[in-house]
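Student: fold the following, please.
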Amino acid sequence: MNTDTPSYDRRAASRVLAELAQPGLFTAPAPPPLPRRFEFTCAALRPEHDSHLTYSQRLYLERFMRPCRADQVTSATHRIAWTDSDGIPNTGHFRADGLGPVVPIAMRETVLALWHALDANAGFAERVSGLGPREHAVLTATTTDHDPRDIFRVGVEAAGRALAQHALLAGQTPYRDPAEFARGIRDSGLFAAVATRWYWELQASTYRRGMIPVDLETQPDGTVRYSAQTVATLRTMKDATIADAHTVMHRATTTEGLTVADAIAKYHEDLDLISRQYALLPAGSHPACLAAMPHQLDNGHYSILPALADRFVSVFTEIVDRCEVAEVSADLDEASADRAATAEDQVFYVPDMTCKHCVRTIGGVLESMDIRVLDIDLDSKRVVADFRSPRNRARAFEAIRDGGYNPVAEQPDAAAQAATEPSEAAV
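Tutor: From the prediction side, this is the model:
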């Protein structure tokens, strides 16, 4: 039996984060947002024949969402691409019968505003610098990201995903504008529902694909909640994911006799879509979101999630009313769309390519289109592929965006590249 198991302790890690946040991390006033205009390109999603899901959505559903059925999933109708105020390319989704493209755009600006506030918070930086070896060891053993700043940044991003993803279901709610919708999902406790009922990769991957496996029911008080079928399906999917992680780790540590660290290293690809947090979860237990755990601090109960949700919604409602969005054309030049691709056409960049799983996904998309991949460099985010024509390249970009990534023709500047979202953590 291996005795080198890291000090994996979700409650202890949650307390470390709560003590960093409790002194007011999400309560400091922020300057009012400036009015901004954002131009975006828009493309209708193309469902498969006799289905409301795209090819990418169906594949993900069949492989990673058992036993969820297609009829339990709502899909976006359109995907947009735009550049945010930090100069970072983004993609997002909306439904034509919903709240429109302003929601993902304003959500991203809210994420950036909270990230900048976090970076400017001298008290938070001081508390982080005061952490001792024990606190750092607990975070290293328990969370995917180890730096507290990165952990909180990912938590903010997850709150934004929850807001924009549930906006695909706005038609199932009594909320008729983005600000009312944001306040409604906060008051309905849906931020907490995502944190406690979903598993991490399900939220991240379905968000990137413009899909959500949820139905909402309106209550007499005007709030909404998940249907009983949704709750049961999410629970079953979560149980199946945990079982998959345990199977991989049990085989590695018993049959093969590997240490836990060596098992995670060897089977990193197998655990990529499961998450390290489930690989180390004790048998018979269920993961609790670190941000949702309550703690007794300063003679009172405190948890990060309610404070974060309140702050996120407050900033979003200020920003969304100051965002002007305008669609612009992304049409190819038909006169040159089918010419032979040049060496310059072969190179592009993916700013949000952050890990080997991203590399495999992007490479797989290209290869599925019979496009030869010549090189993918994770450090520089640079991809070289043997496109046949500008039209072939444009269609490949659309397929990559269908998987939630943001290909761009030119290398982003250093500041923008550094600001791309960190790797996915267990907040």
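Student: can we go C-alpha only for contacts and neighbour counts from here?
Tutor: Noted.
Student: pull out the buried residues from whichever helix in the chain runs longest.
Tutor: For the chain, the longest helix by residue count, based on DSSP state H, is helix 228-250. By neighbour count on 16 or more other Cα atoms under 10 Å, the buried set for helix 228-250 is 230-231, 233-238, 240-246, 248-250.
Student: contacts for it, please.
Tutor: For helix 228-250, contacts defined as Cα atoms under 8 Å, 6 or more residues apart in numbering pick out 65-68, 72, 197-199, 213-215, 260, 263-264, 267, 270-271, 274-275, 278-280, 283.
Student: Ala307 belongs to a strand?
Tutor: No. With DSSP: H, G, I helix; E, B strand; the rest coil as the criterion, Ala307 is helix rather than part of a strand.
Student: skipping its backbone neighbours, what lies nearest it in space?
Tutor: Among residues not flanking Ala307 along the chain, Phe26 sits closest, at 6.2 Å (Cα to Cα, 6 or more residues apart in numbering).
Student: got a list of what Ala106 touches?
Tutor: 316, 319-320, 323.
Student: now do the SS call for it.
Tutor: Applying three-state DSSP: Ala106 is helix.
Student: Leu59 now?
Tutor: helix.
Student: helices or strands next to the top strand by length along the chain in the packing?
Tutor: Looking across the chain with DSSP state E, the single longest strand is strand 36-44. For strand 36-44, the contact count by 3 or more Cα pairs under 8 Å, 6 or more residues apart in numbering; DSSP states H and E identifies strand 78-83, strand 323-327 as packing neighbours.
Student: of these, which approaches Arg382 most closely?
Tutor: strand 78-83 (18.5 Å; Cα to Cα).
Student: next secondary structure after that closest one?
Tutor: For strand 78-83, the following helix or strand on the C-terminal side (DSSP states H and E) is strand 89-94.
Student: and that next one, what does it pack against?
Tutor: Strand 89-94 is packed against strand 78-83, helix 102-120, with contacts defined by 3+ Cα pairs under 8 Å, 6+ apart.
Student: just the strands in the stretch 301-427 of the chain please.
Tutor: Assigned by DSSP state E, counting those that start in this stretch, the stretch 301-427 of the chain shows strands spanning 323-327, 347-349, 372-377, 382-386.
Student: let's compare: structure for the following, please.
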Amino acid sequence: MTGSDPRYDRRAASRVLAALARPGLGGSVATPPVRRIEYTSAALQPETGSHLTLSQRLYLERFMRPCRADQVTSATHRMAWTDSEGVPNTGHFHSGGLGPIVPIAMREAVLTLWHTLRADTALAQRVSGLSARDAAVLEGTTTDHDPIEIFRVGIEATGRALAQHALLARWTPYRTPTEFAAGMRDSGIYAAVATRWYWELQASSYRRGMIAVTLATQPDGTVRYSLETVATLRAMKDTTIEDAHRIMRRATHAEGLSVADAITKYHDELDLISRQYALLPPGTRPACLAAMPHQLDGEHYSLLPVVVDKFTEVFIATVARLTVVEIADEVETGSGEDRVFYVPDMSCKHCVRTITGVLESMDIGVQEVDLVSKRVIAEFRSPRNRQRAFEALRDGGYNPTVELPAPSEPTPTESAV
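Tutor: Next up is the predicted model:
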């Protein structure tokens, strides 16, 4: 696959991805094995007189204008566990809802679908045969330029949306994880996320255990976003787009920079609010690439329902064969000079850049940030320096941790919760 000059074109990029996926996105999925996964949990500590934590309130005030605190639901607990591939994870759940099984099963379903992607040799061949023009469109339009990586991030975003909306499960008709997953699919909630939200809002609010949504039950038993939610999400998205355009206008007009130089100079500002929005033509409303419909070979095709249906199927099968068990939280081990730690919330190249930027801004040398294993290797000058770095990452919505113990071996007789 040869490159060309990158060009920004969201519809063209969406069509490239749809054409790659339409013949088949991943092969058949085997029945998930019986698993037992242990987790620890701790109650979130809201600020005095509020239902939000400090991190949640700061993010709300800085990046969610004009959303109000009373429009946000917070998790009650943060949890940590090691998945079936030995990677540390963190997540959130609401004690009045479906509990910790949703984020854990979500992660296992994501891992299963990632395996099917890696094993899809036909998809790999189609990707390797991309034209220079199509490769340039993806490079100029998307954050993760490689199609396999884009699909991988899309699968994880689907799982993230399910786990985040599970904070609202007690206000829905769905009483089990299986009912909830099917209900989210049948209600079209994933399409609402793709069209109403902006990407960074979903990722960052998920990491902080919060969601700015109210669900309204319909006569047919499905759920929809309330009218107030739709209006608030649109206002937040419009504000984000205008912020991005303002930064880009200042850089390219007042400062006379090229688009590439503007993105380089204002990387932090544009990365937080998505540089893709900064490149949108004025008056254009962005849509998720996976949600755009296309006519391919004379047939209507959209990638999002394909991913959602497959994810829901795998999630339901995973829940049926999964047992989760809470264990006592142990104090993290390791000296302050330890160079290796993990950031379970890290999900894409945007996160890699953000985490690297936080550490380097504190004069901490970063040797490696591995997106797959969630591992970071950095040169800390002292135990205090390491602790300060962890606090800075937590302020940014990430949850660094030392390596957790390996998961217990499953036994064939264990049943699901």
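Student: any idea what the TM-score is?
Tutor: The TM-score (TM-score structural alignment, normalised by the length of structure 2) is 0.88; 390 aligned residues with a Cα RMSD of 2.6 Å.
Student: thinking again about what came up before, need the strands of the stretch 301-427 of structure 1 in TSV with mean neighbour count, can you?
Tutor: Converted to TSV, these look like this (neighbours: other Cα atoms under 10 Å):
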stretch	mean neighbour count
strand 323-327	15
strand 347-349	20
strand 372-377	15
strand 382-386	20
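Student: can I get those in TSV including distance to Pro148 of structure 1?
Tutor: Shown next, in TSV, are the strands of the stretch 301-427 of structure 1 (distance: least, Cα to Cα, whole Å):
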stretch	distance to Pro148 of structure 1
strand 323-327	31
strand 347-349	28
strand 372-377	27
strand 382-386	28
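Student: among the ones you listed, which comes closest to Leu308 of structure 1?
Tutor: Of all these, the one in closest proximity to Leu308 of structure 1, counting by Cα to Cα, is strand 323-327 (21.9 Å).
Student: ok, residues contacting that closest one?
Tutor: Residues from elsewhere that reach strand 323-327 of structure 1 (Cα under 8 Å, 6+ apart): 35-42, 101-102, 106.
Student: and of the helices and strands packed on strand 89-94 of structure 1, who's closest to Val373 of structure 1?
Tutor: Val373 of structure 1 sits nearest to strand 78-83 of all those, at 23.7 Å, using Cα to Cα.
Student: what does that closest one rub up against?
Tutor: For strand 78-83 of structure 1, the external contacting residues (Cα under 8 Å, 6+ apart) are 38-45, 89-96, 101, 210, 402, 406.
Student: try it again at 10 Å.
Tutor: The contact list for strand 78-83 of structure 1, computed with Cα atoms under 10 Å, 6 or more residues apart in numbering, reads 38-46, 88-96, 100-101, 104-105, 209-210, 325, 327-328, 330, 398, 401-402, 404, 406-407.
Student: for ChimeraX, what selects the buried ones among those residues?
Tutor: A single ChimeraX command selects the buried members of those (16+ other Cα under 10 Å):
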select :38,39,40,42,45,88,89,90,91,92,93,94,95,100,101,104,105,209,210,325,398,401,402,404,406,407
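Student: okay if I get the helices and strands packed on strand 36-44 of structure 1 as a markdown table plus distance to Ser303 of structure 1?
Tutor: Converted to a markdown table, these look like this (distance: least, Cα to Cα, whole Å):
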| stretch | distance to Ser303 of structure 1 |
| --- | --- |
| strand 78-83 | 34 |
| strand 323-327 | 31 |
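Student: list the contacts of the equivalent of Ala216 of structure 2 over in structure 1.
Tutor: When structure 1 is aligned by TM-score structural alignment, Ala216 of structure 2 is paired with Glu217. Counting by Cα under 10 Å, 6+ apart, Glu217 of structure 1 touches 172-173, 223-228.
Student: so Glu217 of structure 1, which of the three states?
Tutor: strand.
Student: would you mind measuring from it to Gln229 of structure 1?
Tutor: To Gln229 of structure 1, Glu217 of structure 1 is 11 Å away according to Cα to Cα, to the nearest Å.
Student: also Arg395 of structure 1?
Tutor: 37 Å.
Student: what's the answer for Ala106 of structure 1, then?
Tutor: Distance, Ala106 of structure 1 to Gln229 of structure 1, by Cα to Cα: 31 Å.
Student: which residue is the nearest non-sequential neighbour of Leu112 of structure 1?
Tutor: Nearest non-adjacent residue to Leu112 of structure 1, counting by Cα to Cα, 6+ apart: Asp86, 7.8 Å away.
Student: quick one: map that neighbour onto structure 2.
Tutor: Per TM-score structural alignment, Asp86 of structure 1 is aligned with Glu85.
Student: before we move on, back to that, how about the helices and strands packed on strand 36-44 of structure 1, which one is nearest Ser56 of structure 1?
Tutor: strand 78-83 (13.3 Å).
Student: now that closest one on structure 2. Mean distance?
Tutor: Once the two are superposed, strand 78-83 of structure 1 sits an average of 0.6 Å from its aligned residues in structure 2 (mean Cα distance after the TM-score superposition for structure 1).
Student: in structure 2, what sits opposite Cys68 of structure 1 in the alignment?
Tutor: Using TM-score structural alignment, the equivalent of Cys68 of structure 1 in structure 2 is Cys67.
Student: wait, its match touches Thr73, no?
Tutor: No. Counting by Cα atoms under 10 Å, Cys67 of structure 2 does not reach Thr73; the two are 11.9 Å apart.
Student: which neighbours do the two share?
Tutor: Joint contacts of Cys67 of structure 2 and Thr73 (Cα under 10 Å, 6+ apart) are Ala212.
Student: among the helices and strands packed on strand 89-94 of structure 1, which is nearest Glu256 of structure 1?
Tutor: Nearest of these to Glu256 of structure 1, taken as Cα to Cα: helix 102-120 at 42.8 Å.
Student: show me what whichever helix or strand comes after the closest one is packed against.
Tutor: Counting by DSSP H and E, the next helix or strand C-terminal to helix 102-120 of structure 1 is helix 122-129. Packing partners of helix 122-129 of structure 1 (3 or more Cα pairs under 10 Å, 6 or more residues apart in numbering; DSSP states H and E): helix 10-21, helix 102-120, helix 148-166.
Student: let's go with 7 Å and repeat that
Tutor: helix 10-21 (3 or more Cα pairs under 7 Å, 6 or more residues apart in numbering; DSSP states H and E).
Student: Val366 of structure 2 -> structure 1?
Tutor: Superposed on structure 1 with TM-score structural alignment, Val366 of structure 2 falls opposite Asp377.
Student: the nearest residue to its match once chain neighbours are set aside: what's it in contact with?
Tutor: Spatially, and ignoring its direct neighbours in sequence, Asp377 of structure 1 is nearest to Val383 (6.4 Å; Cα to Cα, 6+ apart). Contact partners of Val383 of structure 1, counting by Cα atoms under 7 Å, 6 or more residues apart in numbering, are 347-349, 375-377.
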